[in-house]
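J.: Sequence and predicted structure, then a few things I'm wondering about:
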Amino acid sequence: MIEIYTDGASSGNPGPGGYGVVLKAGKHYKELSGGFRKTTNNRMELLAVIKGLEALKTPSHVTIWSDSKYVVDAVEKKWVFGWVKKEFKGKKNKDLWIEFLKLYKIHQIKFVWIKGHNNHPENERCDQLAVAASKDKANIGIDHFYESEQAKETLF
């Protein structure tokens, strides 16, 4: 059994953001993080899940722990599958949901919602990783999809 803990953060929404991931499997432990100059909290929450799943080398049974109701409810309440049928019309983060669904088909995934900032050690660590990544100006990336979508919105 693999456990993936995830968190996303943004300073402003939109603003600089980051994701943090802790992967645990038996004695194995790995941390992942990354930051972007302009993004949203929900994008980072979902990207954390994607990055955690991408780190797995084989199809696995996975429990994903997240404090994001947006992500957990979208999957556990099966909203995202309705969004697919409607081609994500009116929904944000289509690019990330499509990436997530590719990974979802590979693994057997169970989501567990945990309350954020509630002294859960792995969730707190993910938050630290996400916030640090969002502030790491030397390694900050560009969320190209988000920034291009924002540019389109300002044109119309």
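T.: Yep, that arrived. Numbering: from 1, shown residues only.
J.: going forward, measure contacts between C-alpha atoms and count neighbours the same way
T.: OK.
J.: packing partners for the host helix or strand of Gly8?
T.: If you go by DSSP states H and E, Gly8 is part of strand 2-10. In terms of contacts (3 or more Cα pairs under 8 Å, 6 or more residues apart in numbering; DSSP states H and E), strand 2-10 is packed against strand 15-25, helix 41-54, strand 61-66, helix 121-135.
J.: now Glu122: how far from Ile64?
T.: Glu122 sits 12 Å away from Ile64, going by Cα to Cα, to the nearest Å.
J.: Overlap in contacts, those two.
T.: Tyr5 (Cα atoms under 8 Å, 6 or more residues apart in numbering).
J.: Below is an additional structure, to be compared with the one above:
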Amino acid sequence: MRIVVYADGGCEPNPGTGGWGAVISGTDGAIELYGGELATTNNRMELTAAIRALEHFHDGAQVEMRCDSQYVVKSITEWMPGWKARGWRTSKGFVQNLDLMQRLDELNSLHDVCWIWVRGHSGDPRNERADRLAAQGRREVLR
């Protein structure tokens, strides 16, 4: 049985103060993770949410990762094989957020992850909760 994760990140302004949140739904209930950074970008926070969630699991976990960031989902499912084949370069230069992309690739290889894009702010309670956790992470880092 797959563990379902909703991961979200945001930044206000972008770039600026950001937060990330993740809701992990398993048979034992839900686990909520969140955090933030003072100087970051929206994309870095989206990636961080997925990374922090995957770091929560032991190797070999079966995970359904639901993200409202097409950047994250397409990076891991479509673009990354080409980047790796070109020495972590895009057709136009270096991969942005390389440190996080490489960490995400490492974690993705340790687990059985099914990546799913979900529309943000569409009423899914767990996606909305991940969004609120990201906002909480942003607020708390400013204290």
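T.: It's in. No experiment lies behind these values; they were computed from the predicted model shown.
J.: And the TM-score between these chains?
T.: For these two chains in superposition, a TM-score of 0.91 is obtained (TM-score structural alignment, normalised by the length of structure 2); 137 aligned residues with a Cα RMSD of 1.1 Å.
J.: The strand holding Gly8 of structure 1 vs structure 2, average offset?
T.: Superposing on structure 2 and averaging over aligned pairs (mean Cα distance after the TM-score superposition for structure 1), strand 2-10 of structure 1 comes out at 0.5 Å.
J.: Show me what counts as buried in that strand.
T.: Going by neighbour count (16 or more other Cα atoms under 10 Å), the buried part of strand 2-10 of structure 1 is 3-10.
J.: residues contacting the residue most central in space within structure 1?
T.: The central residue of structure 1, meaning the one whose C-alpha is nearest the mean C-alpha position (Cα atoms, centre = their mean), is Leu46 at 2.4 Å. When contacts are counted by Cα under 8 Å, 6+ apart, Leu46 of structure 1 touches 8, 71, 96-97, 100.
J.: Let's see if you can find the most crowded of the residues you listed.
T.: Of all the contacts of Leu46 of structure 1, the highest neighbour tally under other Cα atoms under 10 Å goes to Gly8, namely 33 neighbours.
J.: measure that one to Phe111 of structure 1 for me?
T.: From Gly8 of structure 1 over to Phe111 of structure 1 the distance is 16 Å, taken as Cα to Cα.
J.: before we move on, what about Lys51 of structure 1?
T.: Counting by Cα to Cα, the gap from Lys51 of structure 1 to Phe111 of structure 1 is 15 Å.
J.: What of Tyr5 of structure 1?
T.: When distance is defined by Cα to Cα, Tyr5 of structure 1 is 10 Å away from Phe111 of structure 1.
J.: Report the set of residues contacting both of these two.
T.: With Cα under 8 Å, 6+ apart applied, the overlap between the contact sets of Tyr5 of structure 1 and Phe111 consists of 64-66.
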